[in-house]
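Participant: need a 3D model of the following:
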Amino acid sequence: MSQAPLVLVDGSSYLYRAFHALPPLTTSKGLPTGAVKGVLNMLKSLRKQYPNSPFAVVFDAKGGTFRDEMYAEYKANRPSMPDDMRLQIEPLHQSVIALGFPLLCVEGVEADDVIGTLARSSAAANRPVVISTGDKDMAQLVDGHITLVNTMTGSAMDIEGVKEKFGVAPEQIIDYLALMGDSSDNIPGVPGIGPKTASGLLVGVNGGLKELYEQLDIVPTLPIRGAKTLPAKLEEHKEMAFLSYQLATIKIDVPLDVGLEDLHLIEPDREKLLELYTLLEFKSWYEEIQRDAKRVELKAVAEAAPVASAVVEAVEAVASVPAEPVYETILDQARFDVWLKKLNEAKLFAFDTETTGIDAQQAQLVGVSFAVQANEAAYIPLTHSYIGVPEQLDRDTVLLALKPLLEDPQKLKVGQHAKFDMNILANCAIGGDPACGITVRGIAFDTMLESYVLNSTATRHDMDSLAKMYLDHDTVSFQDIAGKGAKQLTFDQIPLEQAGPYAAEDADVTLRLHQALYEQLTALPSLASVLTDIEMPLVPVLARIERQGALVDAELLGVQSIELGNKMVALEREAFEIAGEEFNLGSPKQLGAILYEKLGLPVLKKTGKGQASTAEEVLAKLAEDDYPLPKVLMQYRSMSKLKSTYTDRLPEQINPRTGRIHTSYHQAVAATGRLSSSDPNLQNIPVRTAEGRRIRQAFVAPKGYKLLAADYSQIELRIMAHLSKDEGLLNAFRDNLDVHTATAAEVFKVELDEVTSDQRRSAKAINFGLIYGMGAQKLGKDIGVDTKTAKAYIDVYFARYPGVREYMERTRAQASDQGYVETLFGRRLYLPDIHSNRPQERAGAERTAINAPMQGTAADIIKKAMVKVDDWLTASGLDAKVILQVHDELVLEVREDLVAEVSEKIREHMSGAAKLDVPLLVEVGVGNNWDEAH
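Facilitator: Okay, the predicted model is just below:
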C-alpha cells in the first residue's frame, strides 16, 4: 500500500484568498467571519480527502523576515491588511488547533519557507507531499514527490502541469520569477519582461538566470517579440534580476522545532469548537457537534442498558432532526396523506421534480420530491415504467391533491432552479388536458439564485457544486444512477431503489442549502434585497415568457440557409485563389501550413503544443492588419456559424406541440447580472450584418398581431452619467441631446450642428470604448487613426468630462480595497483577480470593475422593468405577451388594434423602472417581424 502523503497547507495564502474571493459574512455583533469559514471548509475537505496523512497548517508569523533585510522595498507596495481580515486571524488559528490540525508560525521567515523545508525533507525520505496552496511561487518546489493542489478550485499541478501552465520546468520557476518580477511582493524583476518573454528566454537558453547571462549574444536570435532590445535591457538590470532571484527563492533549510513525527492529526476539541462556533455564529457546525455528542452518548447508554427506558427517551429526543438522512419513497395513499399534512403545516418546504429530459417544454413529469426539515425528505414516483416496477400512486390523483398546495401563494416554497419545475408542472396536463396544469405560486426562494446573488463568481450554481461548497456534501450524480452516453437511461427507467434516494436528496439538499445561504444573505441587506426584489419576482415572469415562445418562419429560414451556403462556396473559392491551392478551411493543421509556412504571415500566438494558432481571435487580429486570407476566413466562419446555429438549427427547434421556438433564459450565468439564453441563444444573433438582421426577419407575428420591440436607448451611458455625476454628461442627457454628437463637439472642438457623421462615429466609439476599458491602441484601430491621435482624443474627452475619470479612479480604488464593486441596487461583483500579480489579469479585473456597475445596473433595470410590464399585462388582461428579452430590449406580440395603447404603457413602465439623475429613454418600434420592429 502506498504511503499517505504529508499534507502542507498554506494557511496565509488561503486566508487572503478566502477573504477576497468569498462573500463577506458577519455575526450579529459585526464580527467578520467569512474568511474563517472559507478556510475551515477547505481544511475539513482536505481532512476527508487525506484521512491517514500527517498535516501541517502554516501561517506567516508577525513581524518582518530576512527578505525585508535583503531588500527594504520587499512587499512595500502591498496595502495594509484590512481590519476585517486582521480580526479573523486569531479565531481562525484557534479553530484550526481545535479541529486537531498542527499549526506552525515561525518568526523571521514566511509560511512558504516553512512549507519548503518540510516538503523537501519529506521528499528526501521518499515520502509523497501534497502542498495545498493557491500561490504560484510554490511551483518551484514541485518534483517527483511533491505536488501542488488548489483546494479552492480543485486543480492539481505536477511537473508536467508546471510546464503547461508556466512554459518552464519547476527548476526554472525561480529564474522565471526573477525575470518577470512579482508585483504582489514588489519583487522588481527586469522591467518590460512579462511571463511569455521570461519563459521564452529560459527555454531559448535551456537553463536558468546564470546560463541566460552567459548567452546574451544568442538572445536576439530567439523567437521572442522585441528580442533585439532584450540584451541591453537584461544587462542594465542584471543586479536587480539576481536580487529578485534571491527574493523569490523559497528557503528549504529553516531550523524547525518539529519533525514529521509531530505532524499528526488529533481528535477535535469539541468544547473549544462549541465555544468558537458560538462566538463565530456557525450554527450548522455547532449543531453538528451537538448531534455527534448525542450519538456518542446514546451509543454508550445503549451498550450499558440495551432496553432501558432512558435509551428510548434519548432516541425520541433527537429523532425530530435526523443526524443521517432519512429518505422515503411513497407508494401508498396513507404515507402520501401523512406527507400532504406535513407540507400543509410547514412554514416553508423544498420541492423538486424528476422528468424524462431537460427541455422544460417537452419533458414529461416522472415524480416529485419534498423536504420540510433537514435530512428528511420523500419522493413520490408517478410514471416509472421499467419491467417489474412496483405499483405507484395514480399520477392525476396525486397532482390534483398537490395542486391547491402548490398554487397557494401563502404556502412558501424553495427550489433549486425552480423555473424549470414551474414550467414542468404548468405543462403537466392533468387528465390529459393541455390546459390543466399546475401554476406554482409562492416560490419564496431559489438556492441557485441565492448563491448567484451572494457571489456570482465564487462557484457554479448547480446543486452539486453548491452542496460541495456550502455543505461539504457530495451529492449522488445523475450519471451515477442513469449511466452515460447513448446508453444513459431516462429517469422513468431508473429503479425506485436508486431513483427514490436520488430524488429525495435533491429536495433535502435544496432545503439545507437555503438554510446555509439565506443566513449569509440576511447579514448583507443589500444583497438580500437584490434577491427578494429583483431576482425572485422575475422567476415566474421568465417562466411565462419561455412557455409563450416565439413564432418563426421555417420556410424563410430555409431560403436563407441556401443563400448562406452559396456565399460560403464563393468565399471558399476566393480563399483557394489567395492561397494558390485548395485546402480544408476547417482544418487547423492545413490552415496553419497555408498561413504561416506558405504565405509567411506573422505568428501571433501558439497553442499549448507549440503550434501556430489559427483560433478566431488570432484570425481577427490578422484580418485587422489587412491580410486578405484571414479576412476571407473570418467572413466564411461568420456565415458558417449563422447557418449552423440559426438558419439550419432554428426550424429543428420548433416545438411540435406549440409550433413555436421556446428559448431558455438563465439568471445565474453572466457574472454581471445580465440574462443569457440558450436553445436557441438569442443574445448572439448579430445585428450589425445584413445576414444577421435577416435572421431576425424570420421571427414573425401571427395573423392579426404585430411585434413590438421596446429598447432602452444608450442605457449604460446614462447610468455612467448618473454614477459619475459628471455635469457635462448629465446636461447632455437632460437636454435630450444626441450624446455622441455632444461628445464629438467636445472632442473635435466644433459646434453641434457642424459635427460630421465620421466625427459622431468616432465619438460613439470613444463613449462606449472607455466604459469598457478600451485603450488608445484599440480605439485608434476602431476609428482609423494612430495611437497618438487616439490618446489625444481620450485626453480631451476626460478633460471635458472630468467626472468620468474621477469615477473610474474611484471605482478602481474601491475594487482594490474591498474586492468587489456594486450596482446601483446593491448587486455585487467580486473580482478575484483584482490583486493578481499578473499585470494582464489585474488590468482585466480593473476594466471589469469600471464596467460592471453600469452593465449590472442596466441588467437590474431591465429585470425590474420586466416584472412591472408583466404585472401590468396580467392585471389589464390585454391580448399582448412578452415573447423575447435580448440585452436591453423586450419584444412583445400584440393584437393589432392594441398596438398604440401597449406602446404607450410599455414606455411608461420601462422608463419608470428606476429613478436616475437623467431620464431613461425607451424607443418603441412595430412591425410584422422582429427586424422590421427596429
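Participant: for the rest of this, base every contact and every neighbour count on C-alpha atoms.
Facilitator: Noted.
Participant: strands of the stretch 351-500 of the chain, start to end?
Facilitator: Under the criterion DSSP state E, counting those that start in this stretch, the stretch 351-500 of the chain carries strands at the ranges 365-373, 376-381, 412-415, 443-446.
Participant: and the contacts of the last one?
Facilitator: By that I understand strand 443-446. 409, 412, 413, 414, 415, 416, 417, 418, 514, 532, 536 (CA atoms under 8 Å, 6 or more residues apart in numbering).
Participant: just give the closest residue to the fifth one, not the sequence neighbours.
Facilitator: If I follow you right, that is residue 415. Ranked by CA to CA, 6 or more residues apart in numbering and with sequence neighbours excluded, the top spatial neighbour of residue 415 is residue 446, at 4.9 Å.
Participant: hang on, the earlier thing: could you dump the contacts of strand 443-446 to JSON lines with distance to residue 19 and neighbour count?
Facilitator: Supplementary listing: the contacts of strand 443-446 in JSON lines, determined by distance: CA to CA, whole Å; neighbours: other CA atoms under 10 Å:
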{"residue": "409", "distance to residue 19": "39", "neighbour count": "14"}
{"residue": "412", "distance to residue 19": "34", "neighbour count": "18"}
{"residue": "413", "distance to residue 19": "32", "neighbour count": "26"}
{"residue": "414", "distance to residue 19": "29", "neighbour count": "24"}
{"residue": "415", "distance to residue 19": "29", "neighbour count": "29"}
{"residue": "416", "distance to residue 19": "27", "neighbour count": "26"}
{"residue": "417", "distance to residue 19": "28", "neighbour count": "22"}
{"residue": "418", "distance to residue 19": "31", "neighbour count": "26"}
{"residue": "514", "distance to residue 19": "22", "neighbour count": "22"}
{"residue": "532", "distance to residue 19": "26", "neighbour count": "14"}
{"residue": "536", "distance to residue 19": "28", "neighbour count": "19"}
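Participant: here's the other one to compare against:
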Amino acid sequence: MSDKKTLLLVDGSSYLYRAFHAMPDLRAVPGDPASPATGAIRGMINMMQALRKEVHADYAACVFDAKGPTFRDAIYPAYKQQRNPMPDDLRAQIPPIHEVVRLMGWKVLDVPGVEADDVIGTLAVTAARQGIEVVVSSGDKDLAQLVDEHITIIDTMNGKRRDVAGVEAEFGVPARLMVDFQTLVGDQVDNVPGVEKVGPKTAAKWLQEYGSLDAVVASADKIKGVAGENLRKALDWLPTGRQLLTIKTDCDLNGWVEGLPSLDAITIGAPDAPRLKDFYEQYGFKGLARALGDATSSAPVAATPAVAMPGQSGDLFADHSASPVAEAAQHRAVVYDTILNWTDFDHWLQRLQKAELVALDTETTSLDEMRAEIVGISFSVQPGEAAYIPLAHAGPDAPAQLPRDEVLARLAPWLEDGKRHKLGQHIKYDRHVFANHGIEVRGYVHDTMLQSYVLEVHKPHNLTSLAERHTGRTGISYEDLCGKGAHQIPFAQVPVDKAAAYSCEDSDQTLDVHNALWPLLQADDKLRFIYELEIASSEALFRIERNGVLIDAPTLAAQSHELGQRIVQLETDAYAIAGQPFNLSSPKQLGEIFFDKLGMPVVKKTATGARSTDEEVLEKLAEDYPLPAKLLEHRSLVKLKGTYTDKLAQLALPRTGRVHTHYAQAVAVTGRLSSNDPNLQNIPIRTAEGRRIREAFVAPAGCVIASADYSQIELRIMAHLSGDHALLHAFHAGLDVHRATAAEVFGVALDQVTSEQRRYAKVINFGLIYGMSSFGLAKNLGIETKAAAAYIDRYFQRYPGVKQYMDETKAAAKSMGYVETVFGRRLYLPEINSPNGPRRAGAERAAINAPMQGTAADLIKMAMVAVQKEVDAHQPGIKMIMQVHDELVFELPEGDVDWLKSHIPRLMAEVAALKVPLLAEVGVGPNWDKAH
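Facilitator: Reported below is the predicted structural model:
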C-alpha cells in the first residue's frame, strides 16, 4: 500500500455554476418563489459528498474566484467582458455555499487579485514538488496545462480523466505545450483571441511539427496559406495572449494558507455534524439532517449516505417530515431469522397465516422477470422482525437448505389465497418470479413503489431512497453483497448469513415505508383512487407481460434483408451525389462535403464552433438539396433495422416464441407507461417501412389480432377540461374536429374546408395541446412566424375557453407547484417558478399538457382494468397482449371477434363520464398492422 499523500483541490467556481444549472429551482420553503433559492447549495453538497467518497485525500481545499478585478484585467481590459453577469439567485447562494463547504471539513479559499485557477496552480505545484499526489476536480480544460506525473485533473460530471496520457490523447499535444496550444487557439469563454481561424487541429499540427510556440513564431514566414497569414497578423498579440492564459503557480498565499510549503493548514477535517445539521434544517434539507442523526447524543452518528449527483436521486423536495414511523424505525433493534429446518419453517408459516399484512421479497437469479428463478424468500410480519428462507445458495460454505420445490409447494396455498394480504416493493416483478415456478400469487394489496409514485411522482421510488426519505434508515446495498460490473457475483454465491441480513432488511424496510406512506394515501380520496388504480393496473400489466405477443421471425428476416438492400443503395446514391465515397456517420466528412465541396449554406454551429450536421440541419438542407434527404432516409432505415427487424426475434423467449415486453409503471411523471425490451411505443408508424414492423406481430393459427384505440383522446380531454362551447359542440355533434377547427379558424363553411386547411387545423389542435409557440407552429407548417401567430390568435378568438383554461392552469401551477388530472393524479412541476426563463417556459408548457396526457394515462389504465375483468368473466380465451399509448391490443380466437367488437368499445367508452363522449374504435386482422 502506497504511503504517498494526496492533495485534493476543487475548482469551486466551476462546481457552483454546474450545481446551479443542474439542479431544479429549489427553495428553502418549497413552492414559495419568495423563499431563498437553495438548488446550487444542495447541488454543491451532493457533489462535495460524492467527491470525498471517490477520492481519499490527506489535504484538501475548495477554491473559488474572489470578488473584484484580477491582474489579468489590468493587462487586457476586455478580459471576460462578454460574460453574462452571475444570476442573482446564484449570487445569493455563494455565502451559504462557502459556509457549508467549511462545515463539511474543507478549507475554503477565495484570494483577491487572482483567479481560482491560479490558487489551484500554486497549491498543486507546491505539493507536487514535495512528491505529493495532486488531484484537481474541475471541468475546465485550461487546468490541463498543470498536468504532470504528480498532477491529474478529473471531471466527476462526465468521468473524464486528464493525466499525462489523457491530455495528449485529447488535445494532440503534451501537457507541457498546453499553454502554447491555448495561446494559438484562444479562449472564447474568457474573450482571449488566438490566431484567427486556427482551431485545435491546426494548433496541434504546428506544435507537433515545430515543437513549441516560440518555434512556430520563429517559422511564421514559412507557414503558407490563410492560416500562415493570420499567424503573422497575430504575432504582436501572442505574448499578451500567452500571459493571460498562463496559470500562475507562484501566488502569494500568505494569510490564506499558513506555513507554505507545508500543507498542514489544509489538512482535510471531519464534518462539523452539529452545525451541519443546523445548516441543513435551516435550508430545508430534511433528509440530510436526518441522515446525520442526533449529533449531540452519545450514540454513534449515522454515516452520511452517499448522495447522488445533480439530476439523480436525492432529497430534492420537501419530504413528509420525520413521522412517528421514522422515529421508531431509526431507534429499533431488529430480529432477523434464517430458516434452515422445517420446525422454523412451520413456525413462520403460522405467523404468515395469522398476520393481517405480510411484506414479501424474493431474491433471484436475474433481473429478467420472465427468466428469473428464486434463490431465497424473505418475509416481515411486523416492524423489526423478518425471516429469510435460503433455497438455492451454492458454494463450499453454503449450509444445507430446505428443498426449493417442497418449500414453494407448502407456501403455495398461502401465496395463492387472495384473502391473505401481501405487500411488496415492485410487486409485478415478484408475481412473475413466482409464476416462473407455477405459483399465481393473489392478495397483493400494496406496493410501496406505487405508493411513492402516486404521492411523490417527482422523486425516486427505489427502496433505498424510500427508506432513507421516509424512515431515516440506510442499509446494505446489492453492490455491497455482490460487487459491481464484471466482478459481480450471482446472488446464489452470496454467503447465506449476509444474504439473510440483506433480504430481511428489504422486507422490514418495505413494511416501514408502507406504514409511513399508506396513511397519507388514506387521508386523500383522490390520491387513494389513483393508487388503487395503479395496483389494479399492475395486475393487468402482469397478465399482458405474461401473455406476450407472437413474433413472425421469417417476416422480420425478410424485412431486414430488404432494408439492408435499400441502405446499400442509399449509400451508393449518396456517394454519386457527393462525387466520392465517405463515411455517412462522420460529422467531419459530412461538413467537408456539404459546405466545402457542394457549397451548402451553414445552418448552425456546434458549441465548439464546428459546422453542425445534426438531424435538424439535415432536415432544413433536405428542403433544397438531395444529399441530406438521402442521409436522413439512410439514418432512419439503419435505426429501424438495428432496433427492430434485426433484434425483435432475438428478444423472443425461446420457450414461448413470443416477445414479453416490460412495462415500467413508475417512470413517466404523467402516469403513462413506458415499454422496454422491446420498446413497443417507439415503433415508428409515420413511414411505410416503420408500419410494416407491425406485420411481424402475429396471431397463432385459428386466432386474430384486434386493436382497440381511443379516438382523439387528448382533444376530447381538452374539451372537457376547458369547457369550451365550440369544442364541446364539435364532439357532441360527431363532427370531424379538425375540419370544425379549420372552419372556425379560416372562417369558411364546414363543407368548404380544403384538405390543406384541415391539415393546418390538425397541427394547430395538437400543437396547442403541447404548448407550441408561434415559432414552433411556423416551423411545423413551413410558414412565416407572423402568419402562425395570426392563426393562433384566431384560434383563441374562436375557442376562448381553451385560452382561459391555459391561463388559469399556469396560474394554478405556479401557486400549488403541481397540476392534476381529471381524476386527481398530481403532476409536480418543480421548475414552474424558476428564475431560469427556458426552464420556466418548459414547465408552463408541461402544466398545460400534463393534465391531458395524465388523464389519458388514467383512462387507458381504467380501460385496461375494466376490460381484463370483463374478459375473465365472459371470454377467457381473449388475451390482452399489448398496451401502446391509447391502444389495447388483443389476441383472440376467430370465433370471439363479434363479442369483442360489441363489448370492448363500450367498456372503454364507459370507464368515465366526461363532458364529451369517449369513443373507441376496433380493428381486426391476422397481424397488428392489418388490425389498424
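Participant: now the TM-score, please.
Facilitator: Here the TM-score for the pair of chains, by TM-score structural alignment, normalised by the length of structure 2, is 0.70; 802 aligned residues with a CA RMSD of 5.9 Å.
Participant: circling back to that earlier point, make TSV out of the strands of the stretch 351-500 of structure 1 and add distance to residue 732 of structure 1.
Facilitator: As requested, the strands of the stretch 351-500 of structure 1 are arranged in TSV below (distance: least, CA to CA, whole Å):
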stretch	distance to residue 732 of structure 1
strand 365-373	55
strand 376-381	59
strand 412-415	46
strand 443-446	41
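Participant: need the winner for burial among these.
Facilitator: Of all the strands of the stretch 351-500 of structure 1, strand 376-381 has the most neighbours on average by mean count of other CA atoms under 10 Å, namely a mean of 27.
Participant: average offset of it relative to structure 2?
Facilitator: Here the mean offset of strand 376-381 of structure 1 against structure 2 after fitting is 3.1 Å, by mean CA distance after the TM-score superposition for structure 1.
Participant: relative to strand 365-373, how tilted is that strand?
Facilitator: Put simply, strand 376-381 of structure 1 runs at 170 degrees to strand 365-373, going by axes from the mean of the first three to the mean of the last three CA atoms, to 10 degrees.
Participant: on contacts alone, who are the packing partners of strand 376-381 of structure 1?
Facilitator: The helices and strands touching strand 376-381 of structure 1, judged by 3 or more CA pairs under 8 Å, 6 or more residues apart in numbering; DSSP states H and E, are strand 326-329, strand 365-373, helix 496-522.
Participant: so the longest helix seen in structure 2 corresponds to what in structure 1?
Facilitator: In structure 2, taking DSSP state H as the definition, the longest helix is helix 837-874. When structure 1 is aligned by TM-score structural alignment, the counterpart of helix 837-874 of structure 2 is residues 839-876.
Participant: roughly how far out does the matching stretch sit from the chain middle?
Facilitator: 15 Å (CA atoms, centre = their mean, to the nearest Å).
Participant: average offset between that stretch and structure 2?
Facilitator: Looks like 1.6 Å for stretch 839-876 of structure 1 (mean CA distance after the TM-score superposition for structure 1).
Participant: can you find the partner of residue 701 of structure 2 in structure 1?
Facilitator: Correspondence of residue 701 of structure 2 to structure 1, assessed by TM-score structural alignment: residue 703.
Participant: of the helices and strands packed on strand 376-381 of structure 1, which stretch is the most buried?
Facilitator: In terms of average neighbour count - mean count of other CA under 10 Å - the standout among those is strand 365-373, at a mean of 25.
Participant: so how far is residue 359 of structure 1 from the residue nearest to residue 415 of structure 1?
Facilitator: Residue 446 of structure 1 sits 19 Å away from residue 359 of structure 1, going by CA to CA, to the nearest Å.
Participant: residue 545 of structure 1 belongs to a helix?
Facilitator: Yes. Using DSSP: H, G, I helix; E, B strand; the rest coil, the assignment for residue 545 of structure 1 is a helix.
Participant: and it, what does it touch?
Facilitator: 881, 882, 883, 884.
Participant: buried subset of those residues?
Facilitator: By neighbour count, with 16 or more other CA atoms under 10 Å, the contacts of residue 545 of structure 1 hold 881, 882, 883, 884 as buried.
Participant: thinking the third one is in contact with residue 889, fair?
Facilitator: Pointing back at residue 883 of structure 1 there. No. If you go by CA atoms under 8 Å, residue 883 of structure 1 and residue 889 don't touch, sitting 11.1 Å apart.
Participant: one step back: in structure 2, what sits opposite the residue nearest to residue 415 of structure 1 in the alignment?
Facilitator: Match for residue 446 of structure 1 (TM-score structural alignment): residue 448.
Participant: count of neighbours near residue 750 of structure 2?
Facilitator: Residue 750 of structure 2 has 15 neighbours, counted by other CA atoms under 10 Å.
Participant: what does residue 633 of structure 1 give?
Facilitator: Residue 633 of structure 1 has 23 nearby residues by other CA under 10 Å.
Participant: between the contacts of strand 443-446 of structure 1, which sits nearest residue 608 of structure 1?
Facilitator: residue 417 (36.8 Å; CA to CA).
Participant: the closest one matches what in structure 2?
Facilitator: Counting by TM-score structural alignment, residue 417 of structure 1 corresponds to residue 426 in structure 2.
Participant: got it, and residue 808 of structure 1?
Facilitator: So residue 808 of structure 1 corresponds to residue 806, using TM-score structural alignment.
Participant: pretty sure that match sits in a helix.
Facilitator: Yes. Applying three-state DSSP, one finds residue 806 of structure 2 inside a helix.
Participant: OK, contacts around it?
Facilitator: residue 848.
Participant: any figure for the gap between it and residue 725 of structure 2?
Facilitator: 15 Å.
Participant: and what of residue 804 of structure 2?
Facilitator: Distance from residue 804 of structure 2 to residue 725 of structure 2, by CA to CA: 12 Å.
Participant: can you map out the helices along the stretch 401-550 of structure 1?
Facilitator: For the stretch 401-550 of structure 1, the helices defined by DSSP state H, counting those that start in this stretch cover 418-426, 447-454, 463-466, 478-482, 496-522, 525-529, 536-548.
Participant: do the same with the stretch 51-200 of structure 1
Facilitator: 66-70, 83-98, 111-124, 159-166, 173-180, 195-205.
Participant: which strands and helices sit next to the fourth one?
Facilitator: Looking back up the chat, that one is helix 159-166 of structure 1. Checked by 3+ CA pairs under 8 Å, 6+ apart, helix 159-166 of structure 1 has no helix or strand packed alongside it.
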